[in-house]
Each structure stands twice: as C-alpha cells, then as structure tokens.
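Trainee: The sequence isn't on hand, but the structure is:
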C-alpha cells in the first residue's frame, strides 16, 4: 500500500466502503468488487486500497482471528507479523517481570503491540516506514493513551521512560508488497545496536528461526517457537525477561495447547538404533533448539540415522514435541516398485515427508499416479547412503 491509497482509505467514506465490501475470499470476489466499486465512481486509489485490505483481512485470520476484520495491513507487514496468540505469550513475559511500560522498536503493523496492550501494558511504539507506522496507529487506536505510535527509527527513540524493550529488526528489504531477505549484517536496526541495548535493559528480540546460532550472545536465553507444525520465530530474552538457568527453549503451540521444553544447553544426541514400531518427527523448534536428545530420552527412542532428525522406538509413547507414526512396513524406493506397492494397498491419498534425501514430494506424488481409496503417510529418509521408504500411519 502506498501513501496515496492509505490517505484515500483513512476517510469516513473509505472505511465505510471497506466495511460494506466485507471479506473477499476468492479472485472472483475480488474482480466483482473492483467492477462494482469502479462503476460507482470511486477513485482508482480508493478501489485498490479497499479491495486490497478486504483480501488481506481474509489472509490475516490465521494470525489475528476475529480481530483481523477491524485491522489494516500491508502485504509485507502481515507476512512478518507475529501471531496474536504468540504475541500474548511474549507480553506475559514482560508483565510477569513487572515491566509495565515498554518500547516496541520496529512495531510493523502493530501485531506484538496488540498483545502487549491487551495485557494492560503501556507501549511506546515506532516504525521507520511512514505508511506502516500509520497503519499501526490505526490498529492500536482502541487502546487510547496506553499506546503511542511514532514514525521514527528505533535508534532515535527516547527510552528514559520505559523499563523494557521489544525489537523485531527488519530482515527484509523495504517495501509494502514484494520484499527479499537480507543478511544479518544488513538488519535494521543493526544487531550490534540491538544486542548493545539488550545488555542495558530487559529486552526481547524477535528473529527468524534460522538465525545463526553462533551469533547469539552467550548470556541470552534463546527460545524457538513452532505453531501448528510451522517453526515461526526465534526470540532472544535478556535481563529480567530471561529465566535463570535456561539458555535453550523450544515452545510448541498446537491449537489452544502450549508446551515447552527447556535446558541449560544443547542436549546430547542419542545413539542410532534399528527401525522400531514407531517413527517420531521432532517439531522444528525442538530441532532448532538442539533438544532432540532430551525428547528422544523421554520417548525411549533412538536416531534412525546420524544427522537425520527422525527418531524411532518400540515404546507406545508420544509427546507434544514430536509427530508420531506407527510403521506399517518398509517399501522399495524406486518409483516403479513403489507405485506398484501403493496400488496393491489401494492407497490414493499419500502424505509424503522427507529428510536427508534430495526429492521433491510433489514431483514424486505425480510420478506415482495414485488412485486408490485408502490413505497413508510415506516417510523417505536415509540411513548411511541408502534411501528408505517407510509406509506409516499417524498416531497423534
């Protein structure tokens, strides 16, 4: 969204039209809305803004639920925004630490600030992009004087009145639509400044889950977060926000349930073992936090292969930190033989999971030409130099 579109939208007429248009679920809905709004004589900027926002509100439900229907977005801002359920957990850290007035430095569209304000915290927010800051101000307006939003860079912020800080450094090029990732050395604000701030006051720092582990300051708690199977972020906590004796954490959110495993350090891996009755796929947060060994010991499991994040066991145990599968059998791994075996078992719906092998599941599924009535999961992995294809059924 450009400033001209936002200016057209942030008027009584623009907001009324947005409410009237309602959610646009499909491209056909978008085309119909564009035609109708243009025929009514609305300006191109207003039509573009209204239709774009109506479409983004549909996409935003996954992160913001019912709140999305009253918010504004940019495409890039929505992609980078924290899920509201996760933002509420972050806010809980500040509240529990007694930090009731915080700075949100690089607030984006205001996703994290919504979580903070929703728990009764006062927030001083800023963003370096003028359009994004204006959208954040709109989204946070219901909280009144408890939240202020400025168009400013993080480094220029007056932090004398806050007791903690939250930062989400920009990890992509500037823009509201198509952006590309940048190297950590090009984050904004730069990481030297961010880590320096974390040494002077309690700070939470949101980063991508693939952030280089060697660049994490040793005195900081690192928490990786997975939500419904997707590893969404890494958060670094300093000062009063960091928990004593915890330096590695994996937080797993599944629907309304939340589970966490913590450690003072990376966990030692367990030994490899022969394929058992069950295969377990650790959550991405567990893998990133390098806590697979701790989870494996709880499951009485071993590694299928060195360097491959699949566990196997005979014990009928599972855990919120893994997805568990019961092994039916091992199948030959060449396309012709595999297709024949699946046809013989009447399998037409096949979930394909893989680790340690260079295959494209979508391409493999097309080559298999499945048409049966049954369903199953196929795990393709490697043991040494040998590929293995395991036909399995989900336990959890």
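Mentor: Here it is on my side, so go on. For clarity, every value in this text was computed on a predicted model and none was experimentally measured.

Trainee: going forward, measure contacts between C-alpha atoms and count neighbours the same way
Mentor: Noted.

Trainee: what's near enough to touch the most centrally placed residue in the chain?
Mentor: With distances taken as Cα atoms, centre = their mean, residue 232 lies nearest the centre of the chain, 2.4 Å away. Residues in contact with residue 232 (Cα atoms under 8 Å, 6 or more residues apart in numbering) are 208, 209, 224, 225, 226.

Trainee: swap the cut-off to 6 Å and go again
Mentor: Contacts here follow Cα atoms under 6 Å, 6 or more residues apart in numbering; on that basis residue 232 touches 225, 226.

Trainee: Quick one: list the elements packing against the lengthiest helix in the chain.
Mentor: In the chain, assigned by DSSP state H, the helix with the most residues is helix 44-64. Where contact means 3 or more Cα pairs under 6 Å, 6 or more residues apart in numbering; DSSP states H and E, helix 44-64 is packed against helix 3-9.

Trainee: what comes into contact with the helix it packs on?
Mentor: With contacts defined as Cα under 6 Å, 6+ apart, helix 3-9 is touched by 45, 46, 49.

Trainee: Ranking by neighbours, what's the top pick from those residues?
Mentor: Comparing these by number of neighbours (other Cα atoms under 10 Å), residue 46 comes first, having 25 neighbours.

Trainee: rewinding a little: could you tell me how far the longest helix of the chain lies from the centre of the chain?
Mentor: 20 Å (Cα atoms, centre = their mean, to the nearest Å).

Trainee: Check what contacts it and list those residues.
Mentor: Residues from elsewhere that reach helix 44-64, judged by Cα under 6 Å, 6+ apart: 5, 8, 9, 18, 23, 24, 68, 69, 83, 84.

Trainee: Scan the residues you listed and report the most crowded one.
Mentor: Within these, most neighbours by other Cα under 10 Å means residue 9, with 23 neighbours.

Trainee: can you give me the helices in the stretch 101-250 of the chain?
Mentor: In the stretch 101-250 of the chain, the helices defined using DSSP state H, counting those that start in this stretch lie at 111-118, 130-140, 191-198.

Trainee: picking up where we left off before, now tabulate the contacts of helix 44-64 in JSON lines and tack on distance to residue 242.
Mentor: Below are these laid out as JSON lines (distance: Cα to Cα, whole Å):
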{"residue": "5", "distance to residue 242": "42"}
{"residue": "8", "distance to residue 242": "44"}
{"residue": "9", "distance to residue 242": "42"}
{"residue": "18", "distance to residue 242": "42"}
{"residue": "23", "distance to residue 242": "41"}
{"residue": "24", "distance to residue 242": "42"}
{"residue": "68", "distance to residue 242": "31"}
{"residue": "69", "distance to residue 242": "35"}
{"residue": "83", "distance to residue 242": "21"}
{"residue": "84", "distance to residue 242": "21"}
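
Trainee: take a look at this one as well, against the first:
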C-alpha cells in the first residue's frame, strides 16, 4: 500500500536536512528483498521520517523515465501515475507558447514545469494541499502562481484553461466521460466559451462525445499516452483529428484528417505495417497509408501493406499466406523450424499466448504471425521477424 504523505513530511523532505537524508537513502538498494532491513537501518538514523524518505526515493526512481529532473521531485504514487510525461507536456506547451495558461488540475506540477518555459504567465490550482505543496517544491524558482481551488469553479481570466480529469472511478479506470473527476460534461459547462485543452484517455469514443474542436492522440516511444481535446479556438483550421508521434530518439511528426486519404485497393504487397497506435486511435490509418504509398489489407482493419516500409518503422516481410486453421498452420511452422513466435492479431478473437502454446513449437527460427480478417475470412500471414 502506498505511503500517505503529510504536510510535515513535505516540510522535512524539502528542507536541507531532508535533502541530505534523501541523498543517503538514495545509496541503498530498497529492493523487495532488502526493504525491511533497509527500513530498520533508516529508522535508527531518521526515526519517523524513514517511511517518507524511502517512498520518495523509490518514486523518484520510477519517475526517472517519465519526468525530467525527477531526482529532485516530491511525488505521491497516484500523482506519479497520473502525471503527464515531460515530452508530452513539452509538446502541448509549445502549442500554447505566448499565452497565459491556467492548469486547473495541476497536481504535482508536471504540466506547469513545461508551460512556465514558454508562457508569460502560468497559474496552477488543485484541491489537494499535499500535491500543491509538492508542486511548489518541484517548480522551484519558476514563476508560477499556485492556489487551492475547485476545478469546476472558474477563478482566473487566463487565455487558456488546461484540465486533466482523473480517469478512475471506484478504484477502476473508466472511459465514461461522466465518471471522470471532475466529470467532463460539468467541466465543459463550467468553461463554456473559453479556450480549453482537456487531457483524457485515448479510449474515449470521441464520435459519441460530439467534440466540436480537435482531438489529438499522442504517443511516446510507441505507446499511446493520451488524447487531448482542443477547443475550436485552439484547433488548427479544418482539423478535427490529429495523431502526434513523439520519440526519445527521433524527430516528432504529426498527421491530421486534413491530409490526403486516397489509397488504392490491391492485393497484399511484400510487407505488412502496423501503424503507430496514435494513428490508429485517431482514425487516420488511410491518411498514414496515403502519405507513405501503402494500402489496407482490409478496409475495416488497421494493418497496412505495401512494397516498402516507411523509414524508422517496423515492417513484417510476408513469407506465406493461408486461411487461419490451426492444424495446417502448425504443420507449416514445424516445416519452417519455427521456434520463437510473435503473434499480432486484429479483427479476430484469439488469445496469442494460448495459440502459441497450442502450436507447440520446438524449432529455432523466429517468425511473426499476423492474424486478421480479410472480408469474412480469418487469414494468417506468416512473416519474417524483423
């Protein structure tokens, strides 16, 4: 169970004595195997502060891959889970550069840290005293006004309002806009007529939501991180859907529904390409295909095919194609001395792990199966593993 921080904890952790203690604790393993022994040792040195020190060091280690400068941050477990990755927050901040911005669900300040670099005035507010105290520490000397305020009660005249409703209800992740905290319908009513950017789960049904502005789905290093609802005043003219692909090692790129989407209907090419999740969630598979000279295996399926693979993208070279029936598939895989097997599936109801177990492969050659539906036929493509 996660540790519950108090205001006294925050005051101590943010003090010079706390910083020195955190540095000492940071030298310990704090693994599940060593934790009890480490904690016993730390209680002798730091008394009742030991649990807060251990929790902070462990959270900082987890946050290192998500938040720039996490080694100096104060966090809670829930706040870290909900925090926007720095790369995603930085991308959004650049879209808002030059404006005054109020983050009405600021939590520990992950969004504020990036907004403060490019915006002339930034306000952060939250109802959680502990998270606000942590945000004050995390932001350091950055010029950000922090306040305790209800997200559903407008309290500033900032050019833009940013909100990140919590995506859990009754301890479970929810895709119901009315069950977000604060509820999305209430949020939209409270800020009607204002320029608004709302972060939300990419699994929401945006068509049912009836959003009048732009829906941007963002991925980072291959994982879909969030969707952002941009109100009409913040959206690019003529754009209602956008996919933005961020990477730690490559330049970002974006695709919108204003881009061309005309693609041919052809038999499968030499390669199968699985587009980035942001492209799929944003409904821009055809647009991506048109940009890269690809086409679809089936109009209802997100897998693409072509005779070349876009630069920097993982492709699967087709070796064989057959109707999806396990017995002949097993025979073909054994004939090819298949051992390690990656299984990708769309449009068919299969459990890749269960299928892999049933195939009972004992060979040495790695392969990839792409199982999908073409028309009404469940089809399997046997591919070379990249």
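Mentor: Here it is on my side, so go on. Predicted model, so just to flag it, every value in this text is computed and none were measured.

Trainee: How much space separates the residue nearest to the centre of structure 1 from residue 210 of structure 1?
Mentor: Distance from residue 232 of structure 1 to residue 210 of structure 1, counting by Cα to Cα, to the nearest Å: 10 Å.

Trainee: now swap in residue 28 of structure 1 and tell me
Mentor: According to Cα to Cα, residue 28 of structure 1 and residue 210 of structure 1 sit 37 Å apart.

Trainee: same thing with residue 147 of structure 1?
Mentor: According to Cα to Cα, residue 147 of structure 1 and residue 210 of structure 1 sit 31 Å apart.

Trainee: burial of residue 64 of structure 2, as a residue count?
Mentor: Neighbours of residue 64 of structure 2 under the rule other Cα under 10 Å: 13.

Trainee: Show me what it aligns to in structure 1.
Mentor: Per TM-score structural alignment, the equivalent position to residue 64 of structure 2 in structure 1 is residue 61.

Trainee: mind checking what residue 247 of structure 2 lines up with in structure 1?
Mentor: Using TM-score structural alignment as the criterion, residue 247 of structure 2 maps onto residue 254 of structure 1.

Trainee: Run the chain-centre distance for the helix or strand hosting residue 258 of structure 1.
Mentor: Element membership for residue 258 of structure 1, per DSSP states H and E: strand 257-263. The chain centroid and the centroid of strand 257-263 of structure 1 are separated by 16 Å under Cα atoms, centre = their mean.

Trainee: Flag every buried residue along stretch 314-327 of structure 2.
Mentor: Of the residues in stretch 314-327 of structure 2, 314, 315, 316, 317, 318, 321, 323, 324 count as buried by neighbour count, 16 or more other Cα atoms under 10 Å.

Trainee: From residue 277 of structure 2, how far out is whatever residue of structure 2 lines up with residue 359 of structure 1?
Mentor: Aligned counterpart of residue 359 of structure 1 in structure 2: residue 350 (TM-score structural alignment). Separation of residue 350 of structure 2 from residue 277 of structure 2 (Cα to Cα): 20 Å.

Trainee: Among the two, which residue is more densely surrounded?
Mentor: Taking neighbours as other Cα under 10 Å, residue 350 of structure 2 and residue 277 compare with residue 277 leading, 23 against 13.

Trainee: Identify the spatial nearest neighbour of that one, chain neighbours not counted.
Mentor: Counting by Cα to Cα, 6 or more residues apart in numbering, residue 277 of structure 2 lies nearest to residue 224, which is 5.8 Å off, once chain neighbours are set aside.

Trainee: ok, now how distant is the one you found from residue 324 of structure 2?
Mentor: The gap separating residue 224 of structure 2 from residue 324 of structure 2 is 29 Å, by Cα to Cα.

Trainee: Can you tell me how far residue 87 of structure 1 is from residue 104 of structure 1?
Mentor: Residue 87 of structure 1 sits 12 Å away from residue 104 of structure 1, taking Cα to Cα as the criterion.

Trainee: neighbour-wise, which of the two wins?
Mentor: A count of neighbours by other Cα under 10 Å puts residue 104 above the other of residue 87 of structure 1 and residue 104, at 27 against 18.

Trainee: wouldn't that one be in contact with residue 163 here?
Mentor: No - with contact defined as Cα atoms under 6 Å, residue 104 of structure 1 does not reach residue 163; the gap is 11.4 Å.

Trainee: Map residue 379 of structure 2 onto structure 1.
Mentor: Match for residue 379 of structure 2 (TM-score structural alignment): residue 388.

Trainee: So for the helix or strand where its match lies, what gets flagged as buried?
Mentor: Residue 388 of structure 1 is part of strand 386-394, with elements assigned from DSSP H and E. For strand 386-394 of structure 1, the neighbour count (16+ other Cα under 10 Å) marks 388, 389, 390, 391, 392, 393 as buried.

Trainee: Would you confirm that the last one contacts residue 325?
Mentor: It stands for residue 393 of structure 1. Yes - assessed by Cα under 6 Å, residue 393 of structure 1 is found in contact with residue 325 at 5.2 Å.

Trainee: Roughly how far does residue 188 of structure 1 sit from residue 135 of structure 1?
Mentor: Counting by Cα to Cα, the gap from residue 188 of structure 1 to residue 135 of structure 1 is 20 Å.

Trainee: actually residue 303 of structure 1, sorry about that
Mentor: Counting by Cα to Cα, the gap from residue 303 of structure 1 to residue 135 of structure 1 is 48 Å.

Trainee: Also residue 185 of structure 1?
Mentor: According to Cα to Cα, residue 185 of structure 1 stands 28 Å off from residue 135 of structure 1.

Trainee: of the two, who's got more company?
Mentor: residue 135 (22 against 11).

Trainee: residues making contact with the strand holding residue 258 of structure 1?
Mentor: Applying Cα under 6 Å, 6+ apart, the contact partners of strand 257-263 of structure 1 are 246, 248, 249, 250, 251, 252.

Trainee: List the superposition-based mean deviation of that strand with respect to structure 2.
Mentor: Following superposition, strand 257-263 of structure 1 is found to deviate from structure 2 by 1.2 Å on average (mean Cα distance after the TM-score superposition for structure 1).
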